[in-house]
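1. Sequence and computational prediction follow.
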Amino acid sequence: MKLCRREPRTVKLQTLVMILVFMVVLLSALATALFISYYVTKNEEKHLSEKIQAIARVTAHSNTVIQSLQEETEVDIQEYANEIRTLSDVGFVVIMDMDLIRKSHPLDEEVGQTFFNRKDAEKSLEGKEYFSVEEGPLGMGMRVFTPVYDGGEQIGVVVVGVSLDTVESLAYNSRRYVYIGAILQLCLGAIGAYYLSRYMKRKLYGLEPVEIAKILQERNAMIEAAKEGIIGVNDDGKITVISREALRLMGFKQKEEILGQSVEDCMPSLARAMRNGQPEENVEQAFDHRTVLANNVPIMHKGRVIGGLSVFKDKTELQEMADQLTGIKLYTESLRAQSHEFMNKFHVILGLVHLKKYDEMSRYIENLVDDYETEKGFIVKRIKNAIFAGFLLGKLSKARELGIQLIINEDSYMPGYIEEEYIHDLIRIAGNLIENAFDALEGVKEKVVIFSIGVLDGELVMEVGDSGNGIPEELVTAIFEKGYSTKGTGRGYGLYLTKQSVEKLNGMIELKTKAGAGTTFTVFLPLQES
C-alpha cells in the first residue's frame, strides 16, 4: 500500500516573528542587565572604597588619634574610633601603633592584640596607603591601610573597612532595579512582538511566505503566458514588471534593458494615466517600429496613485483580427439574407402545393428561375471573381428583404485574376459601405442604393451611393472616427474600419454628400493581380 507523504509542518509567520522578536529582546535585556549589573557592582565597590579611604585619611589626621598614639591612651582612641564607625556607617575602624598592636577595634577583646594578618599590614609600616581584601575577626572584608604621621614621622596605622557581605548587599540592592527593568523590558518586548506580528500578518493579508511565493510564481507565469504586452509600474514611476510579449512589442531583448527605467520615457501614455488618476482605454502608443493599442490603468490606494498597469497589443494584429471578424459577419449576413429570401419562396411554393394550384406554382417557379438567372447571369457576366459575385448576390437578397432597391451599375466590371486575400479586403470595404448605405435609408420613402465597381488606369474604383438624407457638413470629418455614430452606443466602427482597410491597401476614399440628396462613397485601390 502506498502511503501519502506528509509535508513537513512549517512555523507560521506570525509565530516566527513573535519568537524572533522576543529572542532579540531577551538577549538584549540579558546583555543589558549583565552589563549594567557589572557596572553597578563595580561602581558600588568604587564608591565604598573611596568612602572608607576618606574616613581613614580623616581619622589618620585627627589630633585625638595622633595624641593618643603618642601618649598610648587606648581608652580615648577606642571611644573615638567607635564614634567614627557609628557615624560613618562602616564595618570597622582599627587604629594600630608601629608594632601593629590594636589600639581600637569593634570587639573590645581584640583591643591590645596584635593585628590578625600581620603580613597584609606590613606594607603600611613603610608609609604606604593601599587597599586589600582579606579575612579578619569580623570575616572577609575590604579595607584600606592609611599611615598616621606626626611631624613627618609615622607613628601608627589606621585601618577602615567594610564587610564583603555589606558590599554584596549594597550591590544587590542596586542590581535589583536593573533586574526589574529587564523584566519590564521583556514584558514590553513580548507585547510589542505580538502586535508587530499581527500588524505584519494584516499587511500581508493573512498570507504565509510560502503562499506569497506561490502567488508570485503564479503571477509571473500568467504574465509570461499572456498574449498581450503587460507593464507594471511602481509609485516612483519605475517599470518593475514586464512580460515577454511586451519586450517583443517594444523592441527589447532582455528585461534588464527596461526594468527600472522611467515609464515617462518608455510608455508616456501610462505615465499620463497615472498623473491624471484616470484609466485610459484603446490608447495608441507608438514605439520605434510599431504602434500598439493600450489600456492604461492607475493603481489607487486610499485615493493615492501607488502604481500603474498597462496591457497592450499590436495594432496591426488587432486590425487583421477585426477585418477577419468583419468579413465573417458580412458572409454570414449574406447567407442569412439569401436563406431567409429562399425560405419565404419555399413557403409560397409549399402553400401552392397544399392548395393544389400546380399551374400557378409552375408559373411562379419559372418566374423565380428567370429572375434569378437574369440577376445571376448579369453578375456572373460582369463580376468575374466568384467570391465577390456571391457576396453581391447575398447583398441583393438582403436588400429585397429590407425593401431596398440595390442597383448594380450595368457598367460594373471586376476581373477574375485578383488575389484571394485582396478579395476579402474588398468584401470588407464594400460590405461596410453597403451596410452604411442601408442604414442611411431609414425613414426615407424612396430607398435606393447604387453600387458600381470597375478598373480605371490600373486602379480598382468602387462607388456606393444612397438616396438618403445626406450627411451634415459639420459631421463629414467625424464619421470616420472610431466610435462615432448617430445610432447610439456600441456603433461607429464600420466606416472607421473601412478607412483603415483602404489605407492598409494603400488606397484612398472620397465622400460626396448633400443635404436631402444622399451620399456617395468612392474608393480608389491599386489593383493587385494574382
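-> Sure, I can see it. Predicted, not measured: the structure shown is a model, and the values here were computed from it. Numbers count the residues shown, from 1 in each chain.
2. Please count neighbours and contacts with C-alpha atoms only from this point.
-> OK.
3. Doesn't I479 belong to a strand?
-> No: read with DSSP: H, G, I helix; E, B strand; the rest coil, I479 is coil and lies in no strand.
4. how close does A121 sit to V157?
-> Plainly put, A121 is 9 Å away from V157 if you go by CA to CA, to the nearest Å.
5. Spit out the residues that contact these two alike.
-> L100, F145 (CA atoms under 8 Å, 6 or more residues apart in numbering).
6. Let's verify G161: helix, strand, or coil?
-> Classified using three-state DSSP, G161 is strand.
7. One more: I306?
-> Secondary structure, three-state DSSP: I306 is strand.
8. okay but it is in contact with I299, surely?
-> Yes: under the criterion of CA atoms under 8 Å, I306 makes contact with I299 at 5.8 Å.
9. Between those two, which is the more surrounded one?
-> Neighbours per residue, other CA atoms under 10 Å: of I306 and I299, the larger number sits with I299, 21 against 16.
10. before we go on, here's another structure to hold up against the first:
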Amino acid sequence: MNSLVSRLDRLLPRSLQVKLILLVTGLLLLLVGLIGALFSDSVENLLRVQIGRKAVEVARSVALNPAIREGLRTGNSRDVQAAAEAIRKATDAEFVVIGDTRGIRLSHPDPKKIGEHFVGGDIDLALKEGKSYASESVGTLGPSLRGIVPVRDDREEIIGFAAVGYLVQDIEAVVREQQWEILRYAAVVVLFGIFGATLIARGLKSVIFGLEPQEIAALFRERNAVIGAIREGIISVDGEGRLTLVNPAARRYLGESPSADLRGRRLTEVCPCADLERSLGEGEPLFDREMTLAGRTMVVNILPFGAAGAGAVASFRPKDELDRLTRQLSQMQEYSELLRAQTHEYTNKLHTIAGLIQIGAHQEALDLIMTESSGYQDLIRTLAEAVPDPVVAGVILGKFNRARELKIDFIFDRQSFLTDLPEHLDRNHLLTILGNLLDNAFDAVRDAPRREVRLFLTDLGPDLLFEVEDSGEGISPNIAATLFEKGVTTKGGTGRGIGLFLVRRALDALRGEITVGRGEIGGALFTAIIPKGVGRELK
C-alpha cells in the first residue's frame, strides 16, 4: 500500500500550483458531470412523462370524435382511417390507431396494416377495465410511448380503443439535444472553473512566498529546531494577545513543564507578567528592557509582526545570566589586556637591554635587569603575604603591569592586608569593584603633572575596606551627586561612564557602600566598604 502511494506521488506533478489546478479542475469536472447526469436523467424522465400525458390527452380527443365513434359502431374503417390520419397530422403524433373490442385495427399510418391485430399487448386495461393510461411498448413501427383510451358509445359502453403514440427514438433524439445543451453549459462552467482554479492557485502560491509543500515542511522543521536550540526564551502572541509560540527555554523560565502546551492561553494566565503582556499589545518595538517575569528580572526584546494588533514576538533571558556572561567577558578582556601590556612592556625592556649590551654598557644592562626583577618580585612577595587570595592578587598584579605601561606610579600600601576574605563572597563582584576603581584612577591621572595612584586594602573588623586614591583633579561638585549613574563621567568621548556604574551595582549586590572625597595627594579618594557577613545568603 505504501509503495503504491509513493508510486502515485511520483507520478503527480511536484508543483503546488499545478496540483491545485488539477485538483480543483478534477473536482469541478466530477461535480459538473454528476449534476449534468442527474439533470439529463431528470429531463428525460420529465420529457417522457409530458409526452405520455400528451399522448393520453390526444387519445381522449380521438375517443370523443363523433366520426370515429360512428365508424367503430358501424365498422366503417374508411371513415375511421380518414379521421385518425387527420388528427395524426394535426398533432404531429407518430401514429393514431383505432381498434375495436377484439383489438382489430380500423386505422393505421400504414393502410396495409388495417384489419390486423394491434401489436404491443397493452390494450387490455382500456378494453376490459375502461382505463386511460400511457404505456411504452414495441409495435409495428418500433418502440413507442403511447396513450391508450377506451372509446365508448352513447350508452357509455366500450366499443373499441384509441391509441396515440410517439416513437422512443424520436424522444431520445430530443433528450440528446437537451443533453448537448447541458454539455455546452457544463463546458462553460468548467472553463470558468479552470480560470478560477488558476487564480486561486496563483494567489495561494503568492501568499506562501512561492514555496512548495515539501519546502514549507523543511522550513517548519528547521524553525522548530532553531527555536528549540536557542537558549533565550521566545514567545509570540496573536492580535488577541494569546500565545501562539513558546519555546522550551521560555517554558523553563516561566516555570512550566517542558512538554506543556501553552498555545491559546494568555500570558498572564501562565505567569504574573502584566508588563510584558501590555508591551506585547502596544505594537511598538522594545529593546533590552528589564522586566520582572515569574519572579526574575529579565532582559526583554519585543518586535511586532507589523501594524498594531497583528501580534508580536518577544525574547528574554534572565539578567543574572547576562551579568555573569558580561563578567566573564570582562575578565577575559582584562586578562588579554594584561598579556598585551606585559608583552609590550617586556619588549621595550628587552630592546633596551639589547641596546645596552650592544654599546658595551654591560653593568647598566645588569642593573636594569636587577631593578625590574626586584621590583616585580617584591610586589609578588608582598601580595603573597598580604593578599593570599589568588583572584584579588591577580587583578592587582595585572593593574600594576598596566600602570607601568601607562607610566603611572602605582603604589600598593605595604600596610594592606586581606587575609580574612570570606569564601562565600562573590569574587566576580570584588573584581568588578577593585578593577573599575583602579581603571578610573588611571584615567584620572593620565594628563596630570603628577601621575600617581595608591591602593590600600584591609579586612579589620566586620567589613572589607578598599581605598583607591589618585593625584588627579578630583571630583567636580557638579557631578558628585550623580557620579555612579550610568553614562556620567568626568572624561569626554563616547562609551564612558560605565565603570563606576558597575562598581555601584556590584556593591549593591554585596550590600556594600562607597564614598568619594579628596585624598592626601590632591585627587579623588574612593572608599568601598563591604560587609563580610552578608555574602553567605547572597551566594
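-> Structure received. Owing to the predicted nature of the structure, the values given are computational and were not obtained by experimental measurement.
11. Got a TM-score for the pair?
-> After superposition, the two chains reach a TM-score of 0.82 (TM-score structural alignment, normalised by the length of the first structure), with 518 aligned residues with a CA RMSD of 3.9 Å.
12. ok, back up a step: which residue of A121 and V157 of the first structure possesses the greater neighbour count?
-> More crowded of A121 of the first structure and V157, by other CA under 10 Å: V157, with 30 against 18.
13. Please name the nearest non-neighbouring residue to the corresponding residue of the second structure for that one.
-> Counting by TM-score structural alignment, V157 of the first structure lines up with F161 in the second structure. Excluding its sequence neighbours, the residue lying closest to F161 of the second structure (CA to CA, 6 or more residues apart in numbering) is P150, at 4.2 Å.
14. Translate that neighbour into the numbering of the first structure.
-> So P150 of the second structure corresponds to P147, using TM-score structural alignment.
15. can you check V96 of the second structure too?
-> Structural alignment (TM-score structural alignment) places V96 of the second structure against V93 in the first structure.
16. For the residue lying closest to that match once chain neighbours are set aside, give its distance to Y130 of the first structure.
-> Nearest-residue entry for V93 of the first structure: V160, 4.6 Å, with adjacent residues in sequence omitted and distances by CA to CA, 6+ apart. Applying CA to CA, one obtains 11 Å for the distance of V160 of the first structure from Y130 of the first structure.
17. And these two? Which one has more around it.
-> Per other CA under 10 Å, whichever of V160 of the first structure and Y130 has more neighbours is V160, with 30 against 15.
18. doesn't V94 make contact with the more buried one?
-> Yes: proximity of V160 of the first structure to V94 meets the contact threshold set by CA under 8 Å, at 6.3 Å.
19. Longest helix in the first structure, please.
-> The helix spanning the most residues in the first structure, taking DSSP state H as the definition, is helix 13-60.
20. sec struct for F526 of the second structure, please.
-> At F526 of the second structure the chain is in strand, as set by three-state DSSP.
21. which residues sit in contact with the nearest residue to it once chain neighbours are set aside?
-> In space, and not counting its chain neighbours, F526 of the second structure is closest to V516: 4.6 Å by CA to CA, 6+ apart. Applying CA under 8 Å, 6+ apart, we find V516 of the second structure in contact with A524, L525, F526, T527.
22. Closest one of the residues you listed to I411 of the second structure?
-> Nearest to I411 of the second structure out of the contacts of V516 of the second structure is L525 (CA to CA; 14.0 Å).
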